[in-house]
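# dropping the sequence and predicted coords here.
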Amino acid sequence: RRVRRRTAAAAVVAACVAGGGIWYFGGGSDEDGTTARGPATPVTDLAAPGTQLDGTPAASPSPSPSASQSPSASPSASPSKSPSTAKSPAAPRSKTPSAPAHQPRPTHSAPATHTQPPVPQGDVAQVLALVNQERAKAGCGAVTGDSQLDTAARAHSDDMAARDFFDHTNPDGKDPGDRITAAGYRWSTYGENIARGQQTPASVMDSWMHSPGHRANILNCSFKNLGVGVHDGPGGPWWTQDFGTKL
């Protein structure tokens, strides 16, 4: 498998296929200061028979993104009733004084509104919740769903199903970094897990958590965002997790 070295960053690839094993390819330092060089000893895949999964993290600089803002709520004032006054008899008419010049009412601009990111639904929401449960057990902060990473992950799952391949690099030679960048996500680091055949979010998470390379992606405390894509169809489902951290 081709390994692309990215500038100013380490790249580690973990891959596993049902019935096969896991190999690590690296060229940089990990968090404990050790360095992986060349393929290590294969480790038996712990996924259930008949399922496939694969995972790869990498890191590299990219242009910095714009920061998102949180919406602010504007309090509304409660109306109060004006006291009623007794009417007095009408006074005799006299010369009407001139009315003061009309003063235009000041205009008030409406408070700015900020678009909330879409709330993940269905399988995507369940995978995100299960990932954050595992991260909490490991002392990592929660990852938040990201629509751009969702787009990249969903497109890869669809592509694997449509073109009948199972790999991080598609037949056109595009790797996860290429696909995540094309979706508009400006990343400083990313990781990807893929799987095939597990029927539920719980079962695919169980497979990933029993595979060291995929577990490492899920429990990588440096990741801040997650996108999930699932394609359901004959021979599937195909699952993709794209983790990332923005610049």
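Looks like it came in fine. Keep in mind the model is a prediction, meaning the values are calculated, not measured.
# only C-alpha atoms from now on, for both contacts and neighbour counts.
Will do.
# where's Gly227 relative to Phe243, distance?
Here Gly227 is placed at a distance of 6 Å from Phe243 (C-alpha to C-alpha, to the nearest Å).
# actually Asp146, not the one I wrote
Asp146 is 9 Å from Phe243, by C-alpha to C-alpha.
# try it against this one:
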Amino acid sequence: MNLRCRSILLLVAVLAGYSNVYAQQQSASVPRKKSSAIPARKANEKPAPAKPAAEQPSPADKLVNCEKLNESLISELIFDATNRERRRAGLPEFQASGQLRQSAVGHSADMAKRNYFSHQTKGFILNGPFSDRIQATGLRATKMAENIAMLSPVEKMLLVGASSTWFGGTKGGQLVSEDCRTYRQLADEALKMWMNSPGHRRNILDGSLNSLGVGCALGWRDGIPYVYMTQNFARVP
């Protein structure tokens, strides 16, 4: 078969959808000199090592999903970041308390559901101070404290089609978010806010407190996503 016929057959293969075959054989239509041939691999020659697969980001370094919050992950990261501040101050780390976490999760969820921000839980039957809510879990503590925060996982945002585009003033607009925080960034930002506030910092670095529970919940206010965060501290004998 001459070179012209071979080229026509290759063109037909391309038109029939065999573009990969054509690409692989394209250079074969031109005769090569023997000196340019690639030598075969020797029997005892080891193949080149495969390239390592790209490392997948850890869950903590993934962007926060504004539709479905990984509550246990963000709470764990806040707990760890809090103990990091304790270590820096030369204080013993907080011990995890399931009862304090129960109180914290319930309060964050209630704030998100009822769209408020307060230490008093509106959905709690007693509607009293946070200490009543903690004691209702059955925990017996000699001292209790609480930190709360409300932080958006979106650093920059654009509101489209809203009656007002200033932060927190939209009605019926579409949220277009940019530069979302990762779970780790969100937890670190919460700790930064608390540590820059004397009262919240005092609770975190109170050496007489030894137990901590963290709970978070996702809520929306005026079309903006927020993560409600609660830290419940206690001294448990």
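Looks like it came in fine. As the structure is a prediction and not an experimental result, all values here were calculated from the model.
# report the TM-score for the pair.
Structural agreement between the overlaid chains, expressed as a TM-score with TM-score structural alignment, normalised by the length of structure 2, amounts to 0.51; 128 aligned residues with a C-alpha RMSD of 1.6 Å.
# coming back round to it: can you list residues touching both of Asp146 and Phe243 of structure 1?
The contact sets of Asp146 of structure 1 and Phe243 overlap at 225-227 (C-alpha atoms under 8 Å, 6 or more residues apart in numbering).
# most centrally placed residue in structure 2?
Computing the C-alpha centroid of structure 2 and ranking residues by C-alpha atoms, centre = their mean puts Tyr183 first, at 2.7 Å.
# wait, that residue touches Ser75, no?
No: the pair formed by Tyr183 of structure 2 and Ser75 falls short of the contact definition of C-alpha atoms under 8 Å, at 9.6 Å.
# structure 1: strands as residue ranges?
Counting by DSSP state E, residue ranges of the strands within structure 1 are 12-16, 21-26, 43-44, 52-59, 144-145, 187-196, 225-231, 238-246.
# for the aligned residue in structure 2 for Ala153 of structure 1, give its distance to Val154 of structure 2.
Under the alignment (TM-score structural alignment), Ala153 of structure 1 pairs with Ala104 of structure 2. Note on Ala104 of structure 2: its distance to Val154 of structure 2, by C-alpha to C-alpha, is 23 Å.
# more neighbours: the two, which one.
With neighbours defined as other C-alpha atoms under 10 Å, Ala104 of structure 2 and Val154 compare such that Ala104 has more, 30 against 21.
# gap between that one and Ser152 of structure 2?
Here the distance between Ala104 of structure 2 and Ser152 of structure 2 works out to 18 Å (C-alpha to C-alpha).
# wait, Ala15 of structure 1 touches Thr44, no?
No: taking contacts as C-alpha under 8 Å, Ala15 of structure 1 lies outside contact range of Thr44: 11.3 Å.
# got any residues that touch both of the two?
Each of 21-22 lies in contact with both Ala15 of structure 1 and Thr44 under the rule C-alpha under 8 Å, 6+ apart.
# between these two, which one's more packed in?
The neighbour count for Ala15 of structure 1 versus Thr44, taken as other C-alpha under 10 Å, is higher for Ala15 (23 against 16).
# so who does that one touch?
The contact partners of Ala15 of structure 1, by C-alpha under 8 Å, 6+ apart, come to 21-24, 53-56, 213.
# what do you get if the cut-off is 10 Å, keeping everything else the same?
Taking C-alpha atoms under 10 Å, 6 or more residues apart in numbering, we find Ala15 of structure 1 in contact with 21-25, 45, 53-56, 167-168, 193-194, 211-214.
# neighbours of the residue lying closest to it once chain neighbours are set aside, how many?
With C-alpha to C-alpha, 6 or more residues apart in numbering as the measure, Asp54 is the residue that lies nearest to Ala15 of structure 1, at 4.7 Å, once sequence neighbours are left out. As a burial measure, Asp54 of structure 1 scores 25 neighbours (other C-alpha under 10 Å).
# please enumerate the helices of structure 2.
Counting by DSSP state H, one finds helices in structure 2 at the ranges 3-15, 19-25, 71-88, 98-114, 130-135, 183-195, 198-204.
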